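Peer 1: Quick one, fold the following:
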Amino acid sequence: MELRGIEPVAVTRWLAEHVPDLVPPVEFALISGGRSNLTYRLTDAAGSVRALRRPPTGGVLSTAHDMGREWRFISALAGTPVPVPEPLAYCADAAVTGAEFYVMGYVDGTVLVDAEAARPFPPEARRAAGFAVVDCLAALHRVEPDEVGLGDAARRDGYLHRQLRRWRRQVHQSGAPDLALLDAVHDALASGVPEQTTGIVHGDFRPGNLSFAPDGAVLAVFDWELATLGEPLADLGWLISTWAEPDDAAPPTTPGPTVEPGFPRRRELVDRYVELTGRDVADLPYYVAFQRWRSACITAGVRARYQAGVMGDDGYTARCEDARERRQAEAAWRAVEELGLTGGAR
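Peer 2: Presented below is the predicted three-dimensional model:
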């Protein structure tokens, strides 16, 4: 069976030359669940398992899917209190399999992508996992970029302005169902950008991008393609926007496990974050509103790539994504209204 995005002979040859202790031949399998870059499980002849990451096979948006960025961040953070997969090898030669890629250690844990994934965990492990998530985020935000060689990874100023420009441009390229609403939210957000600090920002920090042990401990943080330098509260805003509670009126920005009994409430996460970092979180509602808008932009791009057939066959369906984008855009509008940024316009 042909596996999209992998040239088995060429990649196996490269792996044998660059990955220590790898024993050819190698079996490749697409790992389900990714909605942006492609991740493969590699099993060599000795039974050792590793993972490979590469961009989609087409439809790549400007500044997205940067393998060099992912590789740089996990390499810099290896050995810090932030758990990342072991970085093994990076291939900058797109001729090997059509794009740059990197190889990392395989982390054998549970990714808490949704409620079903969390059900085998008892309530006490779910609670531990919830606090482990925010503890890990706080650890990331305590890392000084200069101390790990990331001081020049991105500009240190204007993070939110850059993000607003970037996602507005990309959602127009992707073709969302309601650009007028998304533009209105963008304009409201741009009118009230708060003061910003600078730290390492993951960009998609949530249980669905973390691997957990059975007791709820975080084993590794994945998916560093959006990592940059910027305002750390943007990460906390994203985490909070994904953290669904049973009585919520607004949908989470992305599905997660946290409606299951045992997970901490959002307020508990914020309090824990403040305790660990000492940060002022008065502007957190702005970042939650921003992330709701960004979620609608991201969903449009993912749907467009799958409909174009460039993301491999991992079981994803684009059905109902138009409605999801609309719900997120409406939730973002309500959030900026509550912040008083709309001026009564729409």
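
Peer 1: rest of the way, CA atoms for contacts and neighbours
Peer 2: OK.

Peer 1: Endpoint to endpoint, stretch 262-270 covers what distance?
Peer 2: Stretch 262-270 has an end-to-end distance of 17 Å (criterion: Cα to Cα, to the nearest Å).

Peer 1: what comes into contact with stretch 209-219?
Peer 2: 83-84, 107-113, 121, 125-130, 132-133, 136, 220-223 (Cα atoms under 8 Å, 6 or more residues apart in numbering).

Peer 1: in the stretch 1-150 of the chain, which spans are strands?
Peer 2: 26-30, 38-44, 49-54, 87-91, 101-105, 110-111 (DSSP state E, counting those that start in this stretch).

Peer 1: which SSE is residue 323 in?
Peer 2: helix 321-338 (DSSP states H and E).

Peer 1: Which other helices and strands does that helix contact?
Peer 2: Applying 3 or more Cα pairs under 8 Å, 6 or more residues apart in numbering; DSSP states H and E, we find helix 321-338 packed against helix 179-190, helix 284-307.

Peer 1: Let's see that with 6 Å instead.
Peer 2: On a contact count with 3 or more Cα pairs under 6 Å, 6 or more residues apart in numbering; DSSP states H and E, helix 321-338 meets helix 284-307.

Peer 1: For the helix it packs on, give me every contacting residue.
Peer 2: 59, 171, 174, 176, 234, 237-238, 241, 253, 318, 325, 328-329, 332, 335 (Cα atoms under 6 Å, 6 or more residues apart in numbering).

Peer 1: Which positions within it qualify as buried?
Peer 2: Using 16 or more other Cα atoms under 10 Å as the burial criterion, the residues of helix 284-307 that qualify are 284-306.

Peer 1: For burial, what's the neighbour tally of residue 55?
Peer 2: The tally of other residues near residue 55 (other Cα atoms under 10 Å) stands at 23.

Peer 1: how about this one, so we can line them up?
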Amino acid sequence: MSDPADLSGPVSGWLSESGIEHALPLTLTRVGVGQSNLTYAVTDATGAPDRRWILRRPPLGHLLASAHDVAREARILTALQDSDVPVPRVFGVWTADGVPMVLMEFVDGLVLDREDVVAGVSEPTRHAVGLAIARALAPVHAVDLDKTGLVDLASHKPYAERQLKRWTTQWQHSKTRESADLDTLTARLASAIPEQRELTLVHGDFHMRNVIVSPADGSVASVLDWELCTLGDPLADVGTLLAYWPAADEAGQGLLSFSTLPGFPDREEMAAAYLDASGRDGSALAFWHALGLWKIAIIAEGVLRRVQDEPRNRAAAFAPTTEQIDSLIAKALRTLT
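Peer 2: Predicted coordinates for the structure are as follows:
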């Protein structure tokens, strides 16, 4: 079922199974600018604020092995319900035409994924948002893996090596062209891997668009999009956050985030906020920042490939361009110097 209207009947049945009152007809609307799993807001006929839900499903077309596993994402969200990490409640995982779909709670707040939304946030609140996002990683990395049952979520082998192997394979399967610079960057990362000193839960794709924040004080109301969650080095998440946080004189606004707009803290402030909240040492952050840029470039290449193969996967914003992807690779090479 690729048309949201076709899902109204199944979603109504799933709401009934969960004991959730709703009035027909339901309306499903594509939300977010994410280019990976497809996300829909579900509203019932009353239009009441407490009659809204979220539906997640994999993208259309051919999928790479292990990618876009919404059932795994639902397992992680459920495991985190009683932790200090704010996440939406999951009502269940169902299938429609053999495709797994997750129905979850709608969390009110702002997702800063469009410039018009960010423009409505005051500069002091933007600054608070940035610091709150950085600090929100500390409880993610403090999750008790045994208590939550996530200790077997992924391999316990050294994380950087695993990431290099996995994403090199993803590049080979999703690339739209050859890139000598990407090959050079991959080799340099492999030769610069820092020692891993601990193993924690790692979100895997942590950035401004993957959290819901309060418009009042900028606090983080919910952390979203756990499909790349794994076990590994906690500084990897910080590197990803920094990679998605371009400065005003750098390329990346819109593709990465709107951190270049006035008010947002710079990367140094972001890193300091996390290190202060977590008590960790940040001496290896340049490596993880570069690896984050490398991974984003490969993810963007996969998005470009999926949109070329199936235009219906294009989100509300835009597909990345080859030039934007190449700029990320070049930035990563400079960061690793």
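
Peer 1: Kindly provide the distance from the aligned partner of residue 151 of the second structure in the first structure to residue 200 of the first structure.
Peer 2: Aligned against the first structure by TM-score structural alignment, residue 151 of the second structure finds its counterpart in residue 151. Relative to residue 200 of the first structure, residue 151 of the first structure is positioned 9 Å away (Cα to Cα).

Peer 1: and those two? which has more neighbours close in?
Peer 2: Neighbour totals were compared for residue 151 of the first structure and residue 200, and residue 200 leads with 24 against 15 (other Cα under 10 Å).

Peer 1: Would you confirm that residue 217 of the second structure belongs to a helix?
Peer 2: No: counting by DSSP: H, G, I helix; E, B strand; the rest coil, residue 217 of the second structure falls outside a helix, being coil.

Peer 1: Next one: it from residue 71 of the second structure, what distance?
Peer 2: 33 Å.

Peer 1: Kindly report the same for residue 218 of the second structure.
Peer 2: 30 Å.

Peer 1: Next one: the nearest residue to residue 175 of the first structure once chain neighbours are set aside from residue 202 of the first structure, what distance?
Peer 2: Nearest non-adjacent residue to residue 175 of the first structure, counting by Cα to Cα, 6 or more residues apart in numbering: residue 300, 6.8 Å away. Separation of residue 300 of the first structure from residue 202 of the first structure (Cα to Cα): 21 Å.

Peer 1: neighbours around the aligned partner of residue 81 of the second structure in the first structure, how many?
Peer 2: By TM-score structural alignment, residue 81 of the second structure lines up with residue 78 in the first structure. For residue 78 of the first structure, the count of nearby residues is 15 (other Cα under 10 Å).

Peer 1: for the one 3 residues further on, same thing?
Peer 2: Look at residue 81 of the first structure: counted by other Cα under 10 Å, it has 12 neighbours.

Peer 1: just residue 311 of the first structure next, same as before
Peer 2: 24.

Peer 1: Next: the one 4 residues further on.
Peer 2: As a burial measure, the neighbour count of residue 315 of the first structure was computed by other Cα under 10 Å and equals 7.

Peer 1: Now do the same contact list for it.
Peer 2: Neighbours of residue 315 of the first structure in contact, by Cα under 6 Å, 6+ apart: none.

Peer 1: Three-state assignment for the spatially most central residue of the second structure, please.
Peer 2: The centroid of the second structure falls nearest to residue 205 when counting by Cα atoms, centre = their mean (3.9 Å). Per three-state DSSP, the local secondary structure of residue 205 of the second structure is coil.

Peer 1: how far away is it from residue 299 of the second structure?
Peer 2: For residue 205 of the second structure, the distance to residue 299 of the second structure - Cα to Cα - is 10 Å.

Peer 1: try residue 145 of the second structure
Peer 2: 27 Å.

Peer 1: how about the helices of the second structure, start to end?
Peer 2: 8-17, 70-79, 115-119, 123-141, 145-148, 159-174, 180-190, 235-243, 267-278, 285-309, 322-336 (DSSP state H).

Peer 1: Of all these, which one comes closest to residue 97 of the second structure?
Peer 2: helix 8-17 (10.4 Å; Cα to Cα).

Peer 1: And that closest one, what's buried?
Peer 2: So, applying 16+ other Cα under 10 Å, buried residues of helix 8-17 of the second structure: 8, 11-12, 14-15.

Peer 1: Quick check: it compared with the first structure, mean distance?
Peer 2: Compared with the first structure after the fit, helix 8-17 of the second structure shows a mean deviation of 3.1 Å (mean Cα distance after the TM-score superposition for the first structure).

Peer 1: Please state the offset of that helix from the chain centre?
Peer 2: Here helix 8-17 of the second structure is found 27 Å from its chain centre; the criterion is Cα atoms, centre = their mean, to the nearest Å.

Peer 1: Ok, stretch 110-127 of the second structure next?
Peer 2: The answer for stretch 110-127 of the second structure is 18 Å, by Cα atoms, centre = their mean.

Peer 1: do the same with stretch 54-73 of the second structure
Peer 2: 13 Å.

Peer 1: Kindly check the end-to-end length of that stretch for me.
Peer 2: Terminal-residue distance, stretch 54-73 of the second structure (Cα to Cα): 14 Å.

Peer 1: same check, this time on stretch 58-67 of the second structure
Peer 2: End residues of stretch 58-67 of the second structure are separated by 9 Å (Cα to Cα).

Peer 1: which residues in the first structure does that stretch match up with?
Peer 2: By TM-score structural alignment, stretch 58-67 of the second structure lines up with residues 55-64 in the first structure.

Peer 1: What residues sit buried inside that stretch?
Peer 2: 55-57, 59-60.
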